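Visitor: this one's sequence-less:
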């Protein structure tokens, strides 16, 4: 055996292994850095309050502040719109993770399903939840399309059928930034040890048994690891906590 050649092969093999391990470590560190939210958008005093109250923010803090207007909506067919409807042919529930295929599979039963977005933080062990979209982009929270599944098949659904109206009298206004909304929550509303897991901009719609038009305003939704949720209205800055059914300024 040529020991000199074998030694060189081993050296090259170890060098290659070190390069692979080094690249993997760099990738892991980069992925970890990308997954950590940037808290520099929060004011320094808010960061200090976070530390004193042991509050953690695991979600990315959005930087966009689009101009949106208030809208109104009304329920169609009253309570009949929320009845449970069984699908004639169950649909494989794994399609929920591929929205285009899901829409195609359920379009015959739900022609408007393409106007909804899946909410990964809502629902339960047997129910997927989707929300209607305003302008094809912003979810209307609290208004739901529930997809019920059993044995990995979507077998039925329950839908809040609504009509969305946009008044020409309502002017577009720039929404409150997510850092400011979050800062208000951290300082005045979030309990000690709270962990924020999701921050998303949409519309907050309240559910009433009414045939009249109901108002909905742009709002930031903040979800906590505990399951609690807070909404900060993007125009007025009012804080709504459905957990306590209170609205506070």
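Guide: Here it is on my side, so go on. Quick caveat: nothing in here was measured; it's all calculated off a predicted structure.
Visitor: hey, let's count contacts and neighbours off CA atoms from now on
Guide: Will do.
Visitor: what's around the residue lying closest to residue 156 once chain neighbours are set aside, how many residues?
Guide: Nearest non-adjacent residue to residue 156, counting by CA to CA, 6 or more residues apart in numbering: residue 86, 4.1 Å away. By other CA atoms under 10 Å, 14 other residues sit near residue 86.
Visitor: ok, now residue 198?
Guide: The number of residues near residue 198, taken as other CA under 10 Å, comes to 17.
Visitor: equivalent analysis for residue 94, please.
Guide: 12.
Visitor: now name the helix or strand holding the spatially most central residue of the chain.
Guide: Among the residues of the chain, residue 200 comes closest to the average C-alpha position under CA atoms, centre = their mean, at 5.2 Å. Here residue 200, judged by DSSP states H and E, is contained in strand 195-205.
Visitor: following the chain onward from that strand, which element is next?
Guide: Immediately after strand 195-205, counting by DSSP H and E, sits strand 214-224.
Visitor: ok, structure two:
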């Protein structure tokens, strides 16, 4: 007997058996999970409708799990930002503890704790007379490149035009999964970027051990208690890593937090751009 060949066959057989058992176990979990059954999901949709909450997306039907992620706020020094925004030609003034203001002409840059960035431009010159959505997105991406921000870890999750002003919101993503709460927001009109806000998170480490959380149909029942979202439309329901700085506060000052643990949660995106994170259920 060719033992080498026989062992190869046995190994392959074990692998196939494990795959089949794993598949069977996964499907049995799905079947046994009552909150993933069609009747339950239908009832959830009806309850939401009673509160005038419209579903414009499918409710995920998975048994959700993610690892715990260590995240850290993106930090840039005022000097670095002065160079990126003004080529080191703006004067910086310390307005308050941790707050630095740069001004040049009609432009302002406010940096708080090295992580909250607010840029304002009151220039009245129209540079983009035929501005549309596509051009506004292009302007935002060009602005990010010029100021030294990467576009590789973000996704445009909301866009709206109102009275000639385009509102764009980008969210942080890691391997296709959102990391909340962080944001990069723009207000752009025919004059260009009028307002830019950024508070960004960077992933540092991801635990291999996964945490299972409530299914989406069960989790979103929490929305029934939130009167402020009655009448809204849900556009997206996604798993995310959620970092709450209040839970990692330093001496009762959550704004001073630099890093912490992001846990699995459900991210609910509404058609008006607002979001709700469901992480306690």
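Guide: That came through fine. It should be emphasised that the depicted structure is a prediction, and the values quoted were computed from it without experimental measurement.
Visitor: coming back round to it: the second structure: which residue goes with the residue nearest to the centre of the first structure?
Guide: Alignment note (TM-score structural alignment): residue 200 of the first structure maps to residue 237 of the second structure.
Visitor: kindly list the longest helix within the first structure.
Guide: When every helix of the first structure is counted residue by residue (DSSP state H), the longest turns out to be helix 3-35.
Visitor: pull the distance from that helix to the chain's centre.
Guide: In terms of CA atoms, centre = their mean, to the nearest Å, the centre of helix 3-35 of the first structure is found 38 Å from the chain centre.
Visitor: which parts of the first structure are helices?
Guide: Going by DSSP H, the first structure shows helices at 3-35, 44-53, 99-106, 178-188.
Visitor: among the ones you listed, which is the most enclosed?
Guide: Among the helices of the first structure, judged by mean count of other CA atoms under 10 Å, the one packed with the most neighbours on average is helix 178-188 (a mean of 19).
Visitor: hmm, who's touching that helix?
Guide: Here helix 178-188 of the first structure makes contact (CA atoms under 8 Å, 6 or more residues apart in numbering) with 41-43, 46, 49-50, 55, 61-65, 199, 220, 232, 237.
Visitor: now the counterpart of residue 177 of the first structure in the second structure: closest residue in space, sequence neighbours ignored.
Guide: Taking TM-score structural alignment, the alignment pairs residue 177 of the first structure with residue 215 from the second structure. Nearest non-adjacent residue to residue 215 of the second structure, counting by CA to CA, 6+ apart: residue 63, 5.8 Å away.
Visitor: repeat that for residue 221 of the first structure.
Guide: residue 231 (4.6 Å).
Visitor: residue 149 of the first structure versus residue 77 of the first structure, what's the distance?
Guide: 25 Å (CA to CA, to the nearest Å).
Visitor: looking at the two, which one has more neighbours?
Guide: Taking other CA under 10 Å, residue 77 of the first structure and residue 149 do not tie; residue 149 has more neighbours (19 against 12).
Visitor: chain neighbours aside, what residue packs nearest to the residue mapped onto that one from the second structure?
Guide: Using TM-score structural alignment, the partner of residue 149 of the first structure in the second structure is residue 188. Spatial nearest neighbour of residue 188 of the second structure, excluding adjacent residues (CA to CA, 6+ apart): residue 166 at 5.1 Å.
Visitor: check residue 115 of the second structure too.
Guide: Per CA to CA, 6+ apart, closest to residue 115 of the second structure is residue 75, 4.9 Å.
Visitor: ok, back up a step: run through who's touching the strand holding residue 200 of the first structure.
Guide: By CA under 8 Å, 6+ apart, strand 195-205 of the first structure touches 55-62, 134, 138-143, 178, 214-226, 231, 233.
Visitor: from those residues, which would you call buried?
Guide: 55-61, 134, 138-143, 178, 214-224, 231, 233 (16 or more other CA atoms under 10 Å).
Visitor: picking that back up, look up how far residue 268 of the second structure lies from the match of residue 177 of the first structure.
Guide: To residue 268 of the second structure, residue 215 of the second structure is 13 Å away according to CA to CA.
Visitor: next: residue 203 of the second structure.
Guide: Computed as CA to CA, the residue 203 of the second structure to residue 268 of the second structure distance reads 21 Å.
Visitor: and for residue 135 of the second structure?
Guide: Applying CA to CA to residue 135 of the second structure and residue 268 of the second structure gives a distance of 28 Å.
Visitor: ok, residue 149 of the second structure next?
Guide: Residue 149 of the second structure is 26 Å from residue 268 of the second structure, by CA to CA.
Visitor: before we move on, what about residue 101 of the second structure?
Guide: 35 Å.
Visitor: not counting sequence-adjacent ones, nearest residue to residue 133 of the second structure?
Guide: residue 166 is the one closest to residue 133 of the second structure (CA to CA, 6+ apart), at 7.1 Å.
Visitor: do the same with residue 108 of the second structure
Guide: Nearest non-adjacent residue to residue 108 of the second structure (CA to CA, 6+ apart): residue 120, at 5.1 Å.
Visitor: contacts only, for that neighbour.
Guide: 107-109, 194-196.
Visitor: measure how buried the residue mapped onto residue 132 of the first structure from the second structure is and give me the count.
Guide: Aligned counterpart of residue 132 of the first structure in the second structure: residue 172 (TM-score structural alignment). For residue 172 of the second structure, the count of nearby residues is 25 (other CA under 10 Å).
Visitor: quick check: residue 172 of the second structure touching residue 182?
Guide: Yes. At 6.5 Å, residue 172 of the second structure counts as touching residue 182 under the criterion of CA atoms under 8 Å.
Visitor: okay, and the common contacts of these two?
Guide: 200-201.
Visitor: make a markdown table out of the helices of the first structure and add distance to residue 172 of the first structure.
Guide: Listed next are the helices of the first structure as a markdown table, based on distance: least, CA to CA, whole Å:
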| stretch | distance to residue 172 of the first structure |
| --- | --- |
| helix 3-35 | 33 |
| helix 44-53 | 29 |
| helix 99-106 | 30 |
| helix 178-188 | 18 |
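Visitor: can you count the residues close to residue 83 of the first structure?
Guide: Look at residue 83 of the first structure: counted by other CA under 10 Å, it has 11 neighbours.
Visitor: residue in the second structure matching it?
Guide: Under TM-score structural alignment, residue 83 of the first structure pairs with residue 117 in the second structure.
Visitor: for residue 60 of the second structure, see how far away that match is.
Guide: Taking CA to CA, one finds residue 117 of the second structure at 35 Å from residue 60 of the second structure.
Visitor: how about residue 150 of the second structure, what's its match in the first structure?
Guide: Match for residue 150 of the second structure (TM-score structural alignment): residue 112.
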